[in-house]
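# sequence first, then the predicted structure:
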Amino acid sequence: MPKEHPAQAPGTRGVGAAMSALVLAVLLAALDQTIVSTALPRIAADLDGFDDIAWVSAGYLLASTAVTPLWGKLGDMFGRKRLYLAATAVFLAASVACGLAQDLPQLIGARVLQGVGGGGMIVLTFALVGDIVAPERRGRYQSLFGSVYGVASIVGPLLGGVFTDQLSWRWAFLVNLPIGVVALVVAARALPAGVRGARARVDYAGALVLAAIATGLVLVTSFAGRWGWTSPAILGLTAATVALAALFVPLERRAAAPVLPVTMLTSRTVVLSSLIGFAANAAMFSVLVYLPTYLQIVDGVSATLSGVHMLPLVVGLVLSQSLAGRWAAHAGRLRLILVSGLVVNLAGLLLLSTVGAATGTVVMSAYFLITGIGIGMVPMVVLTAVQNSVPAADIGAASAVVTFARSIGAAFGVAVFGALLTADFATRTRDLPRTGGFDPSRPESLAQLPAAAQDLARAAFAHATGGAFLWIAPALAAGTVLALLLKQGRATAAGQAAGEPAGDRPAAKAGVRSRAA
């Protein structure tokens, strides 16, 4: 059965060129999840669509999550390079359509199409690392992408604000074109051609059901706070999603080439790693999304300065990503890295839950640094553990499973954190004057309150944020327990070339073929 082998990987210089293209692609896709946030008020005003503006972000998240498993499986079947180039082209074309949109329905439609391309870029990038890099070195290279995510989460909103204030919100989308074209050209020249996998009918039914499940999950997590967790719409979506999930497994068992092989759902490494990725991303995105708002409301800094204050977190994230990748490559102690990262991340969350208006800048920076170190040690190590535990022919599908779980975890974490924060803040400020239309989602509106009320609002927001961090902490605690259940060790190229799932096979002789985490 033909399949893509690491033996087709380019040389050292070629790996560098290929990785530079992949890093650029991940940067674009990651930025598009964050750069629009600060531009949304201006977009709503220009396109007269305040009621439906949330769909500009939700449409991208929904589409990118829903198509992830299909892109991964198609890459396994038809060769990842050609699918990657196609996904990048779709993303760039949709970026132009976003920048030229004349009304909100056009923009939302273009964002959905952009999510289709962006989801393919992300999952195929992760899978391509499995093609061009040996198993024992994947952790080092995957760590680059985690660092890019961390930087994008801070830089994205800042760039969105600069483009909106100095040029136009349309440049938040159009800026993708020159960078993306460079990435596309380099990728076309540097990526290995690959070989098609097994010739079989595409599992469109499974892909459609899985996309519907993803759609239900994203809609529930994105709009439960707006519609109400017990509203008929949310309850109906939840019930439909559960019913589709029950239908999915027997459907995939009958498929000739399932979009998500059932064996993935029975692999201890894949299942545990996906759950860990879900928990870690729920905590990570809660921190990255809400800390800038905290700084702007409680400390009274500008949007730009909030990014500067977040730099210790980014430094910790980038540093720990790099060290975790190198540690995994040389020692293969993936379980130890995951447990350490989750414990440090949990400690950071607990420290952040204690901050308030009286917390000094130095202390806050130390808390940010600790949190960043914990965040950086987990995501890409989880992906490396999964890739090293499956046959080479299933790397795309396995990468898609973890990416899917992490995307849902991010949406779930942000939704739950936001709901807890909003409810607690509303309770603490029920007696505040509402003149001036203060809205916590718009920190600049705080200035419209009377001076005494501003101090009360800041204190209430600080307490509400700390309480929300405490509620997120159990997710990381659960992830730590799951990480302890993972198998210790690492995979080798010999094991994957043999087509054996390294993480779930019996122990082999030392130095020949040991188990993946």
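Arrived safely, thanks for sending. Numbering: from 1, shown residues only.
# use CA for all of it now, contacts and neighbours both
Will do.
# quick check: residue 291 vs residue 315, distance?
In this view, residue 291 and residue 315 are 16 Å apart by CA to CA, to the nearest Å.
# do the same with residue 149
12 Å.
# next one: residue 118
Using CA to CA, one obtains 26 Å as the distance from residue 118 to residue 315.
# pasting the second one now:
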Amino acid sequence: MTAEVDRPASVWDARFLWVTVGAVALIFLAAMQSLAVTTVMPVVSEDLDGAALYAVAFAGTLATSVIGMVAVGAWSDRSGPVWPLTTSVLLFVAGLVVAGLAQSMEVLVAGRLIQGLGTGGQTVALYVVVARVYPPALHGRVFAAFSAAWVVPSLIGPFLAGAVTEYLHWRWVFLGVAGLTVVAFTMVALRLWGLPLGTEHPSTARIGARLACAVLVAVGALGLSLAGELDAYAWAAVAASVVVLALASRPLLPRRTLLAARGLPSVVLMRGLIAGALFGAEIYVPYLLIEDYGFSPTWAGLGLTAAAIAWAVAADVQGRFGDRIGNARIALFGTSQLAAAALVAGATAALHLHPVVLIVGWALAGSGMGLMYPRLTVLTLAYSTPQNQGFNSSALSISDSIGAATSIAVMGLVFTALAGTDAAFPAVFGIAVVLAGLALIPGLRLGHAHEKAH
């Protein structure tokens, strides 16, 4: 099960099958739960009389995920990914159970905080599993499969969550995923526990300072999400939170990341910028369809289907032909498609074009992200050694979270400030265009590590 053994032709080879199936299932369930909660949280909030904590129920998971990423990254570098992955899955399941059984919004938020620790740690641990279990020639295929695991949830997650809530109860959105996660993890664990996934030279880096910084990053992320509640002081709160995020995140990222240094720093920086561009803007696509075109929530959510399918197709293309295309061209093609999608969305809002233009145009965003997202993960592992695979994987995920949180907060404030005018939607999509353009700067400095098949 290592690179030294004869290379199989596929991640579905018998030696990898249960690890691949289980890992993809864990990613699928995490995606399903994330999308489902967005659908059912209004019902949960009303049922538990928790409108005041509505935003924190989302922001808390994102914030604590950073702590999980850092802790699991360091732990994996010291002792391998098996125990960190096990602990992360246990925290994820525990958080779901607490939320599913909650009788008050405060308890549900506590469950979401626990869940965030597991979510962040699980992602990093799975990246390290890929690095230790699969040969480099298959890394692109694995991460393409991970990307594809988000497609089905994006197609059926909101609808399924609504049906479960209507015909059963919203609690099963949490409890059902908890049970299925145990099954998925069992597939992975039964295979991993018999493998020597440690390293002969484990990391000896101290973790205390990094964990303290992770806590500060979590505080900054929460501050960003709550800034809109401060009215006249909102922008001051955003500025303070951004400063805290910038200072606290530096020790958690590769050196010179914020300067777009060539190689791994640019990989990590680019990930944060494209995450900010896509996830910040995407929440306004169904909003625009509902607000300006009278779509129902169900049909507005289906408006993102084309982008989800395009993401999966592009991820598969990257997995098969990424080495031939080259990192610079992937960055150029991907950021161009992301910027074009945001431009089309902004033009649709400003000129009141037919909604089909928006839906088809936004598919370009999915295509661009499908090319870039898994490629950046492949590059991160290629630039890593067994001593820092955990740190680098956590840095990539942290950049992702910070980029998305910052962008969502800033776009939200801009949208609120311009609410009621024709400039609101074009403004937020314009921010996405700028972020996509900025992402090309580190994108042209990705370099090459050892991601190519030997």
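Good, I have the coordinates. Because the structure is predicted, anything quoted here is derived from the model rather than measured.
# who has more neighbours, residue 118 and residue 315 of structure 1?
Counting neighbours by other CA atoms under 10 Å for residue 118 of structure 1 and for residue 315 shows that residue 118 has the greater number, 35 against 20.
# what are the ranges of the helices in the stretch 301-450 of structure 2?
Taking DSSP state H, counting those that start in this stretch to define them, one finds helices in the stretch 301-450 of structure 2 at 305-325, 327-351, 355-382, 389-417, 424-443.
# just want the angle from the second one to helix 305-325.
Okay, so that is helix 327-351 of structure 2. On the basis of axes from the mean of the first three to the mean of the last three CA atoms, to 10 degrees, helix 327-351 of structure 2 is oriented at 160 degrees to helix 305-325.
# mind checking the helices of the stretch 301-450 of structure 2 for the one nearest to residue 44 of structure 2?
Nearest to residue 44 of structure 2, of all these, is helix 389-417, at 22.5 Å by CA to CA.
# that closest one maps to which residues in structure 1?
Counting by TM-score structural alignment, helix 389-417 of structure 2 falls onto residues 395-423 of structure 1.
# what residues sit buried inside that stretch?
Across stretch 395-423 of structure 1, burial judged by 16 or more other CA atoms under 10 Å covers 395-422.
# can you tell me the centre-most residue of structure 2?
Taking CA atoms, centre = their mean, the centroid of structure 2 lies closest to residue 400, which sits 6.2 Å from it.
# for that one, give me its contacts.
Applying CA atoms under 8 Å, 6 or more residues apart in numbering to residue 400 of structure 2 gives the contacts 271, 272, 273, 275, 276.
# tell me which of these fall in helices.
Under the assignment DSSP state H, these contribute 271, 272, 273, 275, 276 to helices.
# I figured the second one hits residue 405, correct?
In this case it means residue 272 of structure 2. No: using CA atoms under 8 Å, residue 272 of structure 2 is not in contact with residue 405; the gap is 9.8 Å.
# follow-up on the earlier one: mean deviation of the match of helix 389-417 of structure 2 from structure 2?
Compared with structure 2 after fitting, stretch 395-423 of structure 1 deviates on average by 1.3 Å (mean CA distance after the TM-score superposition for structure 1).
# give me the neighbour count for whatever residue of structure 1 lines up with residue 285 of structure 2.
Taking TM-score structural alignment, residue 285 of structure 2 has residue 291 as its aligned residue in structure 1. Residue 291 of structure 1 has 19 neighbours, counted by other CA under 10 Å.
# could you check the distance from residue 291 of structure 1 over to residue 466 of structure 1?
11 Å.
# also residue 283 of structure 1?
Counting by CA to CA - residue 283 of structure 1 and residue 466 of structure 1 are separated by 13 Å.
# ditto for residue 186 of structure 1
45 Å.
# most surrounded residue in the ones in helices among the contacts of residue 400 of structure 2?
Most neighbours among those, by other CA under 10 Å: residue 276, with 28 neighbours.
# ok so residue 4 of structure 1 is a strand residue?
No: per DSSP: H, G, I helix; E, B strand; the rest coil, residue 4 of structure 1 lies outside any strand segment and is coil.
# I figured it hits residue 197, correct?
Yes: between residue 4 of structure 1 and residue 197 there is a contact at 6.8 Å, judged by CA under 8 Å.
# more neighbours: those two, which one.
Shown here are residue 4 of structure 1 and residue 197; by other CA under 10 Å, residue 4 has more neighbours (26 against 19).
# nearest residue to the more buried one in space, please, no chain neighbours.
residue 195 (4.9 Å; CA to CA, 6 or more residues apart in numbering).
# tell me who's in contact with the aligned partner of the one you found in structure 2.
Counting by TM-score structural alignment, residue 195 of structure 1 corresponds to residue 198 in structure 2. Residues near residue 198 of structure 2 by CA under 8 Å, 6+ apart: 78, 79, 80, 81.
# still contacting in structure 1, which of those residues?
Conservation of those in structure 1, assessed by both residues aligned by TM-score structural alignment, their matches' CA atoms under 8 Å: retained contacts are 79, 80.
# just the buried members of the contacts of residue 198 of structure 2?
Buried, going by 16+ other CA under 10 Å: 78, 79, 80, 81, out of the contacts of residue 198 of structure 2.
# turn those residues into JSON lines, columns for distance to residue 301 of structure 2 and secondary structure.
As requested, those are exported to JSON lines (distance: CA to CA, whole Å; DSSP: H, G, I helix; E, B strand; the rest coil):
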{"residue": "78", "distance to residue 301 of structure 2": "43", "secondary structure": "helix"}
{"residue": "79", "distance to residue 301 of structure 2": "42", "secondary structure": "helix"}
{"residue": "80", "distance to residue 301 of structure 2": "40", "secondary structure": "coil"}
{"residue": "81", "distance to residue 301 of structure 2": "36", "secondary structure": "coil"}
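# and residue 423 of structure 2, how far is that from residue 279 of structure 2?
Distance, residue 423 of structure 2 to residue 279 of structure 2, by CA to CA: 20 Å.
# try residue 94 of structure 2
For residue 94 of structure 2, the distance to residue 279 of structure 2 - CA to CA - is 27 Å.
# same question for residue 394 of structure 2.
19 Å.
# before we move on, what about residue 221 of structure 2?
15 Å.
# okay, the two: which has more neighbours?
residue 221 (29 against 17).
# how near is that one to residue 25 of structure 2?
Between residue 221 of structure 2 and residue 25 of structure 2 the distance, using CA to CA, works out to 28 Å.
# now swap in residue 448 of structure 2 and tell me
30 Å.
# between the two, which has more neighbouring residues?
Neighbours were counted for residue 448 of structure 2 and for residue 25 using other CA under 10 Å; residue 25 has more, 21 against 17.
# alright, I will stop here.
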